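Novice: here is a sequence together with a model predicted from it:
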Amino acid sequence: MSPVITAMSVISPFGLGADAFTRGVLAGRTALAAVDPSAELPYAAAGVVEEFDLAAVIGNDAKNLAALGRAASLAVGTAGLLLRCHDLAEYPATSKAVVLGGDLIATDRAMALTRQSLTSPQPFQVDTKAFPSSVMNNSAAQCAIRFGLRGPNTTVTTGRMTGLSVLAYARRLHLRGRAPAVLVAAVEDLTPRRSWLTWHGHGARSADPLGEGCCVFLLESAEAAAEHGRVPLAEPLALEFGVAPHPDAAAEVLAARIRRALDAVRGSVTEVSSIVVSRRCAVAERLAVADLFGRDRQVIEPACLIGDTDGASAAFQLATAIAHASASDSIALVTSADPDGNVGCGLFRISAAVSCLEHRRTRGDKT
């Protein structure tokens, strides 16, 4: 049976936790703030996660936190928030997997080490303590080490599609019996180097303010979740990916993938209640949506509130769809497109239990 998402944790510019993110999204409140002009960055505003006490989030026995790096700190902190509510003690350590992704994670420290090697008197005179955090799988490894998750450990990076790709990978792990419980995560940190890389890579076509943060979802079977008091928040119904032969064909390819996803679940455009796009200047996504759903179809844009989170954007889009849960089960469409022509989409059944769960939390019920 297809696995479901039964828990969600978020660290975003709105603050710590899924509740802070949900409140910010539903209020339509922007978390973008002006960037210090003295930083000489190409963006005037950004969605920045305020500094937080990571040791308090993950426990008093936390060690060597200073060497983690920004991306790993966000990932470990977000995973810690989820595991603080759901310790998953019912699963053996070898049954708990981590699938984490991002786009430019670890790039900042890797570039810093490269610069040290080139500018130091000798090429080996670099900060060796920074080596672990300069590799892309550092964040996933740190989550596994610090929380005793000894199942499969995978890092995925597919650009803006990463949030959808980690879900696809995690589903395959679960369906093949490799991991009964999977922490599915996407993270992106905000650094000066990432800002300039994005600016030069995308140019004026991508002038959206940047953002940072992390989303972690728990993927497991509905039966196992019910045994331990968890309810489905969302179910991945279909995940589709494609590559346009040239960027101008991205809208056409994405529209075809959305049709394919709908056909896979025998659905129609009228059944899709919400559409969440990756960013304001997502031209290909908007054209594909207009082609299938009509020009007047409204879309949700979380990037307008928290900034463009790049490799974590699709995960934040799913978190936004969950935040908008209604009183009845609904179908949400998440779309994604990179400037180089890579596209992807996901159809999700968002459970009405989300709104009920939020209602219980506001009344003080710990469930």
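Specialist: Done, it's in. Residues are numbered from 1 along each chain as shown.

Novice: going forward, measure contacts between C-alpha atoms and count neighbours the same way
Specialist: Will do.

Novice: in this structure, which spans are helices?
Specialist: For the chain, the helices defined by DSSP state H cover 18-27, 54-58, 70-85, 107-119, 138-147, 162-175, 192-202, 222-227, 250-264, 283-293, 303-306, 313-323, 353-362.

Novice: would you tell me which one of the ones you listed is buried the most?
Specialist: helix 313-323 (a mean of 27; mean count of other C-alpha atoms under 10 Å).

Novice: which other helices and strands contact that one?
Specialist: helix 18-27, helix 162-175, strand 213-220, strand 272-276, strand 330-337 (3 or more C-alpha pairs under 8 Å, 6 or more residues apart in numbering; DSSP states H and E).

Novice: now do 7 Å
Specialist: Under the contact definition 3 or more C-alpha pairs under 7 Å, 6 or more residues apart in numbering; DSSP states H and E, helix 313-323 sits against helix 162-175, strand 330-337.

Novice: what angle sits between the last one and helix 313-323?
Specialist: For strand 330-337 and helix 313-323, the angle between their directions (axes from the mean of the first three to the mean of the last three C-alpha atoms, to 10 degrees) works out to 160 degrees.

Novice: ok, residues contacting strand 330-337?
Specialist: If you take C-alpha atoms under 7 Å, 6 or more residues apart in numbering as the criterion, strand 330-337 is touched by 160-161, 271-278, 284-285, 314, 317-318, 321, 343-351.

Novice: give me the PyMOL select line for those residues, limited to the buried ones.
Specialist: Command for PyMOL that selects the buried part of the contacts of strand 330-337, burial taken from 16 or more other C-alpha atoms under 10 Å:
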select buried, resi 160+161+272+274+275+276+277+278+284+285+314+317+318+321+343+344+345+346+347+348+349+350+351
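
Novice: with distance to residue 241 added, can I get the helices and strands packed on helix 313-323 in JSON lines?
Specialist: Listed next are the helices and strands packed on helix 313-323 as JSON lines, based on distance: least, C-alpha to C-alpha, whole Å:
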{"stretch": "helix 162-175", "distance to residue 241": "9"}
{"stretch": "strand 330-337", "distance to residue 241": "9"}
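
Novice: please compare the first structure with the one that follows:
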Amino acid sequence: MSTAVITAWSAVSPYGTGRDPLAAGLRARAGAPASAGPEEWTADPDATARVVPGFEVREALGKAGTRGMDRLTGLTAVTVRELLSGTAPAGADGTAGRDGSPGPDGDLGTGLVLGIASGSVQGFMEFTKASLEGASPIDVPPSKTPNMAMNRAASASAIRHRLKGPNTTVAAGRLSGLVALDQARRLLADGRAQRVLTGSAEEYSAARAHLTHAAHGTGVVLGEGCVMVLLEPGDTAAGEPLAEVLAVHHRVAPDGDFAGTLTAAVHAALAEA
């Protein structure tokens, strides 16, 4: 498999919007600011979280096309916007501008692979509640329906930013970011895209807080955010390489031997690299 390189990255995190706040926080080894979310978000009166400060979907993206958009999709769309800013699209029409905006036919060469835990838990709950409380099971507000799709965040972000390459969502729990990176690398190796935006995202919500605290106790502090990287083939990258992806390997541990599985995965990745 040909080598892929990371040429750009961005993030929306509890440190702020864009990669600079996150990089500064990590360099300083500063913990993400604790946020007391709105009362309706929390699982108990004392619950705190690590949320993106001041983030509201319609304020961040505007009112056009955001009615009913879930928070997970909003975080992803903003991160894609931040990442594309200042990068020239890979559109095949050759008329793309230098500001990151695609040409008239859209960005034909750029794909998007997003890793998620399960999608918008809040969106699932709101849809189910409306179905149970309505006059009939199908009596659900149309604006809530798209949030039920696993590929909602990735597809909506691609449509919004006119990315017309392959569009994929993978759900693998805490490994989703690495699995997405592996999928993006395969798309490049197979010639399915000229470059791929890939990363992972998670939202904070009341529904997710209740489910997590019920399973693990109230001592668990939840966060939210999205991180995306721009992956390009090493031999044709338009941007300056920041890092080279030598190998990605992941395994499962059905027998519960997590240490052994981790050791085997590390050995396999080192052998591939």
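Specialist: Okay, I see it. Because the structure is predicted, anything quoted here is derived from the model rather than measured.

Novice: out of the helices of the first structure, which is closest to residue 212 of the first structure?
Specialist: For the helices of the first structure, the distance to residue 212 of the first structure is smallest for helix 303-306, at 7.8 Å, taking C-alpha to C-alpha.

Novice: and that closest one, what does it pack against?
Specialist: Contact analysis of helix 303-306 of the first structure by 3+ C-alpha pairs under 7 Å, 6+ apart lists no helix or strand as a packing neighbour.

Novice: go again using 10 Å as the cut-off
Specialist: Applying 3 or more C-alpha pairs under 10 Å, 6 or more residues apart in numbering; DSSP states H and E, one finds that helix 303-306 of the first structure contacts helix 18-27, strand 45-47, strand 210-211, helix 313-323.

Novice: turn these into CSV, columns for distance to residue 187 of the first structure.
Specialist: Shown next, in CSV, are these (distance: least, C-alpha to C-alpha, whole Å):
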stretch, distance to residue 187 of the first structure
helix 18-27, 15
strand 45-47, 14
strand 210-211, 11
helix 313-323, 9
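
Novice: so which of those comes closest to residue 152 of the first structure?
Specialist: Across those, residue 152 of the first structure has its closest neighbour in helix 313-323 (20.3 Å, C-alpha to C-alpha).

Novice: in the second structure, what stretch matches that closest one?
Specialist: Alignment note (TM-score structural alignment): helix 313-323 of the first structure is unmatched in the second structure.

Novice: so how far is that helix from its chain's centroid?
Specialist: Distance, stretch centre to chain centre, for helix 313-323 of the first structure: 7 Å (C-alpha atoms, centre = their mean, to the nearest Å).

Novice: swap in stretch 26-46 of the second structure?
Specialist: Remark: stretch 26-46 of the second structure is offset 20 Å from the chain centroid, using C-alpha atoms, centre = their mean.

Novice: which residues are contacting that stretch?
Specialist: The contact list for stretch 26-46 of the second structure, computed with C-alpha atoms under 10 Å, 6 or more residues apart in numbering, reads 13-16, 20-25, 47-53, 204-214, 218, 221-223.

Novice: what of stretch 245-262 of the second structure?
Specialist: 1-6, 175, 178-179, 181-183, 185, 231, 234, 264-273.

Novice: distance of residue 141 of the second structure relative to residue 183 of the second structure?
Specialist: Per C-alpha to C-alpha, to the nearest Å, residue 141 of the second structure is found 34 Å from residue 183 of the second structure.

Novice: surely residue 69 of the first structure touches residue 77?
Specialist: No. Contact criterion C-alpha atoms under 10 Å: residue 69 of the first structure and residue 77 do not qualify, at 11.9 Å.

Novice: next up, the contacts around residue 154 of the first structure.
Specialist: Going by C-alpha under 10 Å, 6+ apart, residue 154 of the first structure touches 97, 98, 99, 100, 101, 137, 140, 141, 166, 169, 170, 184.

Novice: swap in residue 172 of the first structure?
Specialist: Counting by C-alpha under 10 Å, 6+ apart, residue 172 of the first structure makes contact with 2, 3, 166, 178, 179.

Novice: restricted to buried residues, select the residues you listed in ChimeraX.
Specialist: Buried subset of those, written as a ChimeraX selection, criterion 16+ other C-alpha under 10 Å:
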select :3,166,178,179
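
Novice: of the contacts of residue 172 of the first structure, which belong to strands?
Specialist: Members of these lying in strands (criterion: DSSP state E): none.

Novice: show me which of the contacts of residue 172 of the first structure is closest to residue 360 of the first structure.
Specialist: Closest to residue 360 of the first structure, out of all of the contacts of residue 172 of the first structure and judged by C-alpha to C-alpha, is residue 3, at 24.4 Å.

Novice: that closest one contacts residue 177, correct?
Specialist: No. Counting by C-alpha under 10 Å, residue 3 of the first structure sits too far from residue 177 to count as a contact (11.1 Å).

Novice: now the common contact residues for those two.
Specialist: Overlap of the contact sets of residue 3 of the first structure and residue 177 (by C-alpha under 10 Å, 6+ apart) consists of residue 171.

Novice: picking that back up, closest to residue 146 of the first structure out of the helices and strands packed on helix 313-323 of the first structure?
Specialist: Among these, the nearest to residue 146 of the first structure by C-alpha to C-alpha is helix 162-175 (20.2 Å).

Novice: so the closest one matches what in the second structure?
Specialist: With TM-score structural alignment applied, helix 162-175 of the first structure matches the range 176-189 in the second structure.

Novice: which one of the helices and strands packed on helix 303-306 of the first structure lies closest to residue 84 of the first structure?
Specialist: Among those, the nearest to residue 84 of the first structure by C-alpha to C-alpha is helix 18-27 (12.9 Å).
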